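> Fold the following and give me the result.
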Amino acid sequence: MTDTSRATPRAEGRPRAGRPPAATAADDPAAAGQRSREARERLLLTAEQLYAEQGIAAVSLRQICRAAGNGNNNAVQYHFGDERGLFEAIIAHRVPRLDRRRAELLAAARAAGLDQSVRGLVDVLFRPLAEEARRLDSSYVGFLGRFVSAPPDRHPWFAGGEPAGPVGHEVSLAILDRLPQAPAALRGLRLRHVVELCLAALAGFGQLPATSGSEAVAYDLFVTDLFDMAAAALTAASSAVDSPSHGVAENS
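A predicted model of the protein is given here:
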């Protein structure tokens, strides 16, 4: 008689002879792709928030991985290549919706004849960002605001061609075309100053200190006044015109 009590048990997890192993979620390419996309988006949104809260230089790629709950300290490099690739991915994630909103505002401005004024174009360019700054699920404006002191080749708004999106780029060029009172070499610089002003102001609205005896400024009023100031700065007369002591180099 065979002693079945001494039979060698089947190894755990070994399939029975002639039967293929059961498929698991890990073997499904579609499921794996979905998990990868979700991990990528978590890293992207976590990075955007950390950069907005702490500043660009204060946040490491490893810190982003930990905060996103990713156990791979090289996950950012895997998904984005490097920090610059991460910046570009954050922009690519946010810009399409912002530019669609700009297209709506530009169409409305054209219908009302407001697209011929610098003030009207400033509204088209920046109002989507003013709206974005109030979204609870976005830190994008704060992220952009952290680049105020960055050189042009590192600033997401200016680097890489058209970071404001095709419509934003079109509106920016239209603004530059409406600054005849400023020397040609200064027009792009003026727009850069205004971009930095508006981004920093919109990002910092929530941190405005309440001073004794002052009334809180409604956000709509804050935005309208900011855009008024931006348009005034762009269209201000230049003291550099016809002033040899304030000459502007053509290649500046």
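
> Please count neighbours and contacts with C-alpha atoms only from this point.
Fine.

> The stretch 51-200 of the chain: helices as residue ranges?
61-67, 75-80, 83-112, 118-132, 140-145, 165-177, 184-204 (DSSP state H, counting those that start in this stretch).

> Looking at those helices, which one is packed in the most?
helix 140-145 (a mean of 24; mean count of other CA atoms under 10 Å).

> can I get the helices of the stretch 51-200 of the chain in JSON lines with distance to residue 36?
Below are the helices of the stretch 51-200 of the chain laid out as JSON lines (distance: least, CA to CA, whole Å):
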{"stretch": "helix 61-67", "distance to residue 36": "14"}
{"stretch": "helix 75-80", "distance to residue 36": "9"}
{"stretch": "helix 83-112", "distance to residue 36": "15"}
{"stretch": "helix 118-132", "distance to residue 36": "27"}
{"stretch": "helix 140-145", "distance to residue 36": "22"}
{"stretch": "helix 165-177", "distance to residue 36": "26"}
{"stretch": "helix 184-204", "distance to residue 36": "31"}
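
> this one next, for a side-by-side:
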Amino acid sequence: MLVASRRGRYSSGQETRLLLVETAERLFAMRGYHPVTLADVRAAAGQNNASVVRYYFGSKEGLLTAILDHRLPRISAYRGELIREWVAVGATFTARDALWCLVEPLADSVRRGEYYVALLDRLLEAEIIGKTFIAADPGGTASGFEIDRVLHGVIADIPEDTRKQRVIMVYTSVLGTLAQYARTGAELAPTELPALVDAWEGLLCAPTSEETRETRALAGR
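Okay, the predicted model is just below:
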């Protein structure tokens, strides 16, 4: 009887923890990270204990890390699987392939009704996304670093500052676009994603204009 009671408390505790994680994910995604307080999370989760969030996570930063720990493993595993499929067939890993490996796991999360992508978009706005991922499990971000390496590599022939700018613009557009689907609940139709990848590929690989080359030359860059 005592063992069963302990198991029941453990199960209840895990359910409460998950409820808080998913509630915080939704609130951060909809309203932004900084405006949302731990009291907001507790109230939205229907919890009466004023210290319940600190009990499970210690702090707001700990709660944010818990959200990543909850979502990242599946998304990273999916991305890693897509990368391995390309490697297995010996195909050249193009910019479009890398973009699909970046985008498809995020789109899958949106289709599941999760707010993770919209959360990342808010963290990007708050300029704390890098700090957040540093605190996450390195194993969970390995496939993301591989995609980043490929995206930089396919445009290695353009100046470094322009290359970094384009990759950042792609990430910003991917998160911002998919976040809108997550926040509004709009359906992400199968025909839409290839067209979006077209746009992101064009953004990444756009040819450098003569005007840009002349401007850089005049600036000594």
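
> quick one: TM-score?
The TM-score (TM-score structural alignment, normalised by the length of structure 2) is 0.81; 215 aligned residues with a CA RMSD of 3.0 Å.

> re earlier: could you point out which of the helices of the stretch 51-200 of structure 1 sits nearest residue 24 of structure 1?
helix 75-80 (23.8 Å; CA to CA).

> what range in structure 2 does that closest one sit on?
Under TM-score structural alignment, the counterpart of helix 75-80 of structure 1 in structure 2 spans residues 52-57.

> Give me the distance from that stretch to the chain's centre.
Distance of stretch 52-57 of structure 2 from the chain centroid (CA atoms, centre = their mean, to the nearest Å) equals 24 Å.

> ok so, going back, closest one to residue 49 of structure 1 among the helices of the stretch 51-200 of structure 1?
helix 140-145 (7.2 Å).

> which residues in structure 2 does the closest one match up with?
With TM-score structural alignment as the criterion, helix 140-145 of structure 1 aligns to 116-121.

> That stretch vs structure 1, mean deviation?
Its matched residues in structure 1 lie on average 1.7 Å from stretch 116-121 of structure 2 after superposition (mean CA distance after the TM-score superposition for structure 1).

> Out of the helices of the stretch 51-200 of structure 1, which is closest to residue 22 of structure 1?
helix 75-80 (29.7 Å).

> Next, the mean deviation of the closest one compared to structure 2.
Averaged out, helix 75-80 of structure 1 is 2.2 Å away (mean CA distance after the TM-score superposition for structure 1).

> Packing partners of that helix?
If contacts are counted by 3 or more CA pairs under 8 Å, 6 or more residues apart in numbering; DSSP states H and E, helix 75-80 of structure 1 sits against helix 61-67, helix 83-112.

> With respect to residue 241 of structure 1, which of these lies nearest?
helix 83-112 (31.4 Å).

> Could you check the angle that closest one makes with helix 118-132?
130 degrees (axes from the mean of the first three to the mean of the last three CA atoms, to 10 degrees).

> Just the residues contacting stretch 8-18 of structure 2, thanks.
For stretch 8-18 of structure 2, contacts defined as CA atoms under 8 Å, 6 or more residues apart in numbering pick out residue 56.

> Against residue 127 of structure 1, how distant is residue 23 of structure 1?
Residue 23 of structure 1 sits 51 Å away from residue 127 of structure 1, going by CA to CA, to the nearest Å.

> Repeat that for residue 150 of structure 1.
Taking CA to CA, one finds residue 150 of structure 1 at 23 Å from residue 127 of structure 1.

> Ok, residue 149 of structure 1 next?
22 Å.

> Then residue 184 of structure 1?
Following CA to CA, the distance that separates residue 184 of structure 1 from residue 127 of structure 1 is 26 Å.

> before we move on, what about residue 199 of structure 1?
11 Å.

> If you drop the residues flanking it in sequence, what lies closest to the counterpart of residue 109 of structure 1 in structure 2?
Using TM-score structural alignment, the equivalent of residue 109 of structure 1 in structure 2 is residue 86. Nearest non-adjacent residue to residue 86 of structure 2, counting by CA to CA, 6 or more residues apart in numbering: residue 93, 6.9 Å away.

> Next, find the distance separating the one you found from residue 131 of structure 2.
When residue 93 of structure 2 is compared with residue 131 of structure 2 (using CA to CA), they lie 29 Å apart.

> again with residue 39 of structure 2
Distance from residue 39 of structure 2 to residue 131 of structure 2, by CA to CA: 23 Å.

> and residue 10 of structure 2, helix, strand or coil?
helix (DSSP: H, G, I helix; E, B strand; the rest coil).

> which residues touch stretch 99-110 of structure 1?
115, 120-121, 124-125, 127-128, 164-168.

> Which stretch of structure 1 lines up against the helix or strand where residue 203 of structure 2 lies?
Assessed by DSSP states H and E, residue 203 of structure 2 sits inside helix 192-205. Matched against structure 1 by TM-score structural alignment, helix 192-205 of structure 2 falls on residues 222-235.

> Please point out which parts of the matching stretch sit buried.
222-223, 226-231, 234-235 (16 or more other CA atoms under 10 Å).

> Stretch 39-49 of structure 1 now?
39-49.

> So which of the residues you listed belong to helices?
Cross-referencing the buried residues of stretch 39-49 of structure 1 against helices under DSSP state H gives 39-49.

> Between those, which sits nearest residue 143 of structure 1?
Nearest member of those to residue 143 of structure 1, counting by CA to CA, is residue 48, at 5.9 Å.
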